[in-house]
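[1] kindly generate the corresponding structure for this input.
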Amino acid sequence: MSWCFLATYCVYAQTSTVVSGRVVRASNGEPLVGASIFVKGTTRGTITNEFGYFQINISRPVELVGRFIGFQDFTQVVIPNEGRQATVNFRLVSNDMQLRDAVVSANRVEEYLQKVPVAASVVSQRDIERRSMYNTLETLNNVPNLITDSWLSSQVSFSIRGLSTVFDNVGFESTVALYIDDAYFSRSFAFNSTLMDIERVEVLRGPQGTLFGKNTVGGVIHIVSEKPEFANNGQVELTYGNYNFFQARAKINRELIKNKLALRLTGAYTRRDGYILDQVPAIQNVNKTNFYGLRGSLLYTPNPNTTITLRGYYGKDGDAENTFVYASKPDYNPVGISADEGMTTQQSVPNTFERQQYGTVAKGEFKVGRNTITSITAFNKSADTYFGDNDVSAANVSLWGRTQKLQNVSQEVRIHSPRDERFSYIGGLYFLNEQISALDTFSLQKDFVPVAEAILGTPVPNGDLFTNEGYTTNSTIHSRSLAAFASGSYELSKSLRLNIGLRYTSERRRLSYWQQVHNQYENGQPFDLIGLYAVNVGSSSTPVERNADNNVLSYDLGLDYRFTPFMMGYAKFVRGFKGAGFNTSVTTDPGGTGLVFKPEFVNNYELGFKSKFSDRTRFNAALFYTDYINKQELLDQGTRVRVANAPKTQGWGVETEFSGMLKNFRFDISTGYLHFRYIDFPFGTDENGNAVNYAGNHLLKAPDFTVSVAPEYTLPITDQLRVFLGMNINYTGKAFNDISNATIIARQAATIVNGRLSLAPRNGKWSIALWGKNLTNKTFIQHGWEYDWGNQIAWSRPRYFGIELYLNFL
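    You can find the predicted model right below:
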């Protein structure tokens, strides 16, 4: 017997077989990138590539083990087969006892979050599913020092470390860079917030100008959609809730050519009635959300060294929920209209909204030796139109509308070495060509007369005959940006690395602007009440032209030290900038001398710590100090909206994130603290002629504290069925909505509690869930404006809840 076994072994020893296969997630067939495949009892093995495939040689019967963090090991016996290949596939089941490693592309290549010396958060697909997140705003609620607002589908605001995107001036580029699949969006109104087919959402906090480039002084929000895969599967999700909320999302993946070509198609439809109740039925009928969108992507791998991904999307919003109510003023009410009570309003005209968006991204990755060359070509186009009651009251005071458009083409080419070498690098070139335009129409109506009389301090002659005056403002911006960048990391010792980055940016912007006033005449004389807010500037045939050019060098310098393979500290300095821009809103300056504002510069100092003490715990922290010169700030004073530079702004903050897991229990907590103030911000004079300086004021949308707590518990009720209970508790401190720090329109501190209860089999093929958001029905002011005729505020969404059905086809 012993002799027979020895003879058999000798035969096997002379046979070498190539074993290839794929490692996927058992629940949905998705590939597991970087999974380990090794021969049991040895150190010999390999890892899966970006599509989950592996290859290993064997010369004797072995036990192959498939392993991936967060999943149960899977073992399979493999026997060599002379002259033939063997195929072994691994379907790994999630292990609720371990934390999955998050992946982030902070260095423009995918790396494990714990290895990257950047203050970053990753919202995974698991988080999106288990916390019932249906749009981008909801996914970001757990990120420290980040708050979001939305009072229209296109008016979305993201604020990171007190630096926010802008919503009301197309000449002001976002301070937080917005990306979808490596495609850059310079304005938040073109950023689609409905989530479809999302793999993860990355948030990089602090300046990221070296590698991400334009307008990243606040940070980067990057949505990464799922890639097509070489498999056949599909998913359907149906959701229904109060306010007549209905959402359907579906995706299908098909392998068209084995291991060569794959297609993924995704669609989404969302509708919901508005939570603000207008007492006029005709107006209430259009107070709703109505969106549908499609996304398609192709993955082509002609050979092991080439990967090409093509993506395209289309989205359309047909309506938008109204979030505004009339707040009046406690000591000033010239219109004579009482403030709206709660979330009930009565407005003069319906708020109408329509938006269409579409675009494409082509990404090619080519391995040349040990290096990889990446090319990204993107095209995006967005156009939306809004018209509504500007005073949001029963009075007929003013109407306002806007049509805004964005179209851009970008090209990026970069090369990078493997990140695990003693010296690693990445470098490249970037080009962006963009055109943005806005057409604003504004009119004063008959009920504006008492407001004008209060402002002027005198009666308006023939005021009872006044019906309408207004203005039209037209802005077109052509922007071109060129950049060259390089970043390197050098291993000074086994534990210490030096990181250096440099970027040269050349920007050229051109503004074409005109503003036309429309007067009402009585007895040959204009009322000219519109002159309180606007004058003629240029004309459609001879617009005012302005330039804003920048040639700037930005850079970063840092060290990271690895105390152990699972614990790292880092220190870094970043010099960033945000280019000059244009004031494109209404103006009372006939010469247009204030149409251009200066660029801003930032020096950011940061200390960070990252650790993963075990497969069940993870803790990250960052301490930072930031110094701004000529910080660009939006001044939203009713109908007077412009951008001004604050000469000096400083602040500091701290962020922590912890994740821990016990048997069937997971606990995530994040905290953020901000202390940012204007050090010097002179701003004209007050009504008494005294100089005004906002020194000492808080930055707008910069809460002192943010805290998020997300406990989850999984209860096995049979061998195959599990019940999941999760909560998401978010506290946001008080934040001001204007630079003058007016308390009456400020966002008050609030705690929002969300919950989810679901039933699903262990293999994840289906689930049924009950979800609720803002369970305590806590409401707060998202944003507010102070107008001459009274204040108006945008309320947050009250309690909403529903049921979700999910089915996974394999």
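[2] going forward, measure contacts and count neighbours with C-alpha atoms only.
    Fine.
[3] next SSE downstream of the helix or strand harbouring Leu623?
    If you go by DSSP states H and E, Leu623 is part of strand 617-637. Beyond strand 617-637 on the C-terminal side, the first helix or strand identified by DSSP H and E is strand 640-662.
[4] which parts of that next one are buried?
    By neighbour count on 16 or more other C-alpha atoms under 10 Å, the buried set for strand 640-662 is 641-661.
[5] how about the most centrally placed residue in the chain, what does it touch?
    Among the residues of the chain, Ile221 comes closest to the average C-alpha position under C-alpha atoms, centre = their mean, at 4.1 Å. Ile221 makes contact with Val176, Ala177, Leu178, Tyr179, Val201, Glu202, Val203, Leu204, according to C-alpha atoms under 8 Å, 6 or more residues apart in numbering.
[6] can you flag which of these belong to helices?
    Among these, no residue falls in helices (DSSP state H).
[7] next step: those restricted to strands.
    Val176, Ala177, Leu178, Tyr179, Val201, Glu202, Val203, Leu204 (DSSP state E).
[8] strands of the stretch 251-400 of the chain, residue ranges please.
    With DSSP state E, counting those that start in this stretch as the criterion, the stretch 251-400 of the chain has strands at 261-273, 277-278, 288-303, 306-319, 324-328, 344-345, 352-368, 371-389, 398-416.
[9] compare with the first, here's sequence two:
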Amino acid sequence: MVRTYNTCRSLLVATLLAGTATSALAQSDNSLMLDEIIVTAQRREQSLQTTAVAVTALTPEALGDLQITTAEDLSAIVPGLTLMPVTASRSTLQVGLRGGSEQSGGLVTSESAVAFYVDDVYRGRLAGSNLELADIERIEVLRGPQGTLYGRNSFSGAVKVVTRTPGEDEWAEVSAGIGSYNQYQASASFGGDLIDDALGISLSAMFRDQDGYVYNEALDKDVFGQRSMALRGKLHFYGREGLKATLTVTRTTDDNDGPANLIPVTWAGTYPTQAANAVSTKDAIPRAGSRYVSLSTTDPDGYTNQTAVSLDITAEWGDVTVRSISAFVGTDDGFTFDLSGGIRDPGGSYRPNGLVREGDSQTDQYSQEIQFQGDGLDGKFNWITGLYYFREENFQVLNDVLVLGPGFSLPVLPQTIDSTTDSYAAFVQGTYAIDDRLSLTGGLRYTKDKKKLDGTIQDYLPFAPGPTPQLVPVVRRPSFSSWSPKIGVDYKLNDDLFAYATVSRGFKAGGFNGLAVASPVVFGTVYDPQTVWAYEGGLKATMLQGRLRANLSVFRNDLYDLQQTEQVAAGSYAIRNIGNARVDGAELELTLKAAEGLDLFANLSVMDNTYKSKNPLSDSATSGAKHLPLVSPWSLQTGFTYETPRFWQDQARLRLSASYQYQDDYYSTVANLIKTDMVGLVNGSVALVSDNDSWSLTLAGKNLTNESYFTTAPSNSAIAVAEPRTWTLTAGYRF
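    Alright, predicted model coming up:
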């Protein structure tokens, strides 16, 4: 903790010193200023530099330069954010941010600690959360609890994806490209007025296909390939003063021939049973002799199909703005994987070496939000209030087989999960400007979740002769409620220096344990809600005549009844309330326009975490673990974009981009038995662009130094391997 606060103090001093620095940059032309970024982090338009929330905001240009094409790529630019695919599917993410995490997102019973929104519609399922980011207007990643304005499961943050909305401006764009592992991709987008100054329309489409980067020796084919398609249509009515309406329809499909990029391994030495003698992923020895060879006879398969429809209506009612957001999201998701990665017996035959799971699910989500927003007291008081309703209906079937040795397997009767969630909330928040510089904010949200589970599961695993196993019903009807307050103060020290401090509470409801194998007790155990009290102070500075933006946040999160996934029986995992913990940290984001055409950035995150108390029955307690999973002591991201002067008779220019990211080692599981050893990654691109941006040709690469490394260890027999070096060559044209 001392190290963290010393680092925070050093970051604060460095930021303040930069604000008073005198250099050649400060004397430069005022035209070389960073563009202002407008965000809606507090449900109204504000400048990024006067928003009292830690926000990373990304424009379409930044997304392109940094090669952020999926939600998973956001961890390469957002301080302290960990995103990676789960075991079940490449289109489903596990998430870690400021101590909140979720690692089993392939189940309909799992809910994220970080809320995902697309066009202000909450996405309740982590299945499909690894969004293909096409035709995006802006992405905002809010760090820290957003319990008052966003509510549901925004326990430690929220990711907001804002897609492009048609209006008076017209556009038409196409692109196509090829890449490593037989990748080919194409996209198209157009938008404009269908009825002049009244009704806008837009359509966008994206397709990408890529072969796998791992060879399955048992099946004699490459696996972990992926095929994705996304279609989106929008109608935007804005032809009547005081009334706007946007209808959005989206269809996405994702098919892959390997949802889990798991490589079978043994360990250099004895696999630990205590955190004190934990192993590192660099100690893992691939059973096939290569990190890119799998041995499973299970033919991997996965799919996620999602349809989303939303209607967003805004109307002026006197001095009050009324907004209605109605939405439906339907998700079909399935997977087949071998958790062990397979094994080759001495005789040369192949087989799984543990749990083989197949799952199919269907989820229908309905939501309705009503907002009322306005100003009062001669414009000094800005307020927003509203009501929110969310309903989710889930059905999932899981088929499991436990393979425990040559010729010894235990097929398990199908487990069914039929669950429903009804969530109700009311919220209010207001900001009062005491004067031109000082403002106070207060907010409160009440949430009530009612959940139902009607499931069936096999009653036991027959390791010895006995009665024939049977399916037994499991029925639960829990409900959870919480108040989520927020208070804050912000102060404009001058026109370029903004400071804020907040205290807020986050809440994530309890739920059911679907990751059970022939264990009605595990399946029927309901875990309790988790909460967080978050204390944050921030400083946002614009310096060097608008050429440098420096945003610093310092936080403390006190986590109570923390929910974490633990192994509790043969093949069974359960989310338990493992105890109370504290996470202290600081995050610094720097952006500098160093010269005409040259932009630099650097982001730094430091975190320290400790348990305040533990459930004595938890894995964390019995193994002697000291750290939360998916929490890195520090991470760094830095890079540049440089655009050359015009050449080729002033018809073209080059745009060069490069970035470096490093995340310190972290633990994959709450038991702290395996530490994930990370590496530094270099990405880069060079683009030939026309003078008027009408055409471009871009060569881009990720992991340019071809680092070979494991990312996470869901079990002691197999580890997920990261993608090696990849490249793409893309041509684009704007009409």
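[10] with distance to Leu6 of structure 1 and mean neighbour count as extra columns, can I get the strands of the stretch 251-400 of structure 1 in a markdown table?
    Putting the strands of the stretch 251-400 of structure 1 into a markdown table (distance: least, C-alpha to C-alpha, whole Å; neighbours: other C-alpha atoms under 10 Å) gives the following:
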| stretch | distance to Leu6 of structure 1 | mean neighbour count |
| --- | --- | --- |
| strand 261-273 | 46 | 21 |
| strand 277-278 | 84 | 20 |
| strand 288-303 | 41 | 20 |
| strand 306-319 | 45 | 19 |
| strand 324-328 | 83 | 26 |
| strand 344-345 | 87 | 17 |
| strand 352-368 | 44 | 19 |
| strand 371-389 | 46 | 19 |
| strand 398-416 | 49 | 20 |
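[11] those strands: which one's closest to Glu453 of structure 1?
    Across these, Glu453 of structure 1 has its closest neighbour in strand 398-416 (15.5 Å, C-alpha to C-alpha).
[12] how far does the closest one sit from its chain's centre?
    15 Å (C-alpha atoms, centre = their mean, to the nearest Å).
[13] and what of stretch 224-241 of structure 1?
    Centroid separation for stretch 224-241 of structure 1 versus its chain: 20 Å, with C-alpha atoms, centre = their mean.
[14] buried ones in it, by neighbour count?
    224-241.
[15] and Phe624 of structure 1, how many neighbours does it have?
    Number of residues near Phe624 of structure 1 (other C-alpha atoms under 10 Å) recorded here: 21.
[16] so who does the residue nearest to Val280 of structure 1 when sequence neighbours are not counted touch?
    Nearest non-adjacent residue to Val280 of structure 1, counting by C-alpha to C-alpha, 6 or more residues apart in numbering: Gln346, 6.4 Å away. When contacts are counted by C-alpha under 8 Å, 6+ apart, Gln346 of structure 1 is found next to Asp278, Gln279, Val280, Asp340, Val392, Ser393, Ala394.
[17] which position in structure 2 pairs with Gln346 of structure 1?
    With TM-score structural alignment as the criterion, Gln346 of structure 1 lines up with Leu295 in structure 2.
[18] what's the answer for Ser489 of structure 1, then?
    That one, Ser489 of structure 1, aligns with Thr431 by TM-score structural alignment.
[19] ok so its match is a helix residue?
    No. Using DSSP: H, G, I helix; E, B strand; the rest coil, the assignment for Thr431 of structure 2 is strand, not a helix.
[20] now the longest helix along structure 1, how far from the centre of its chain.
    The longest helix of structure 1 (DSSP H) is helix 2-13. Distance of helix 2-13 of structure 1 from its chain centroid, counting by C-alpha atoms, centre = their mean, is 61 Å.
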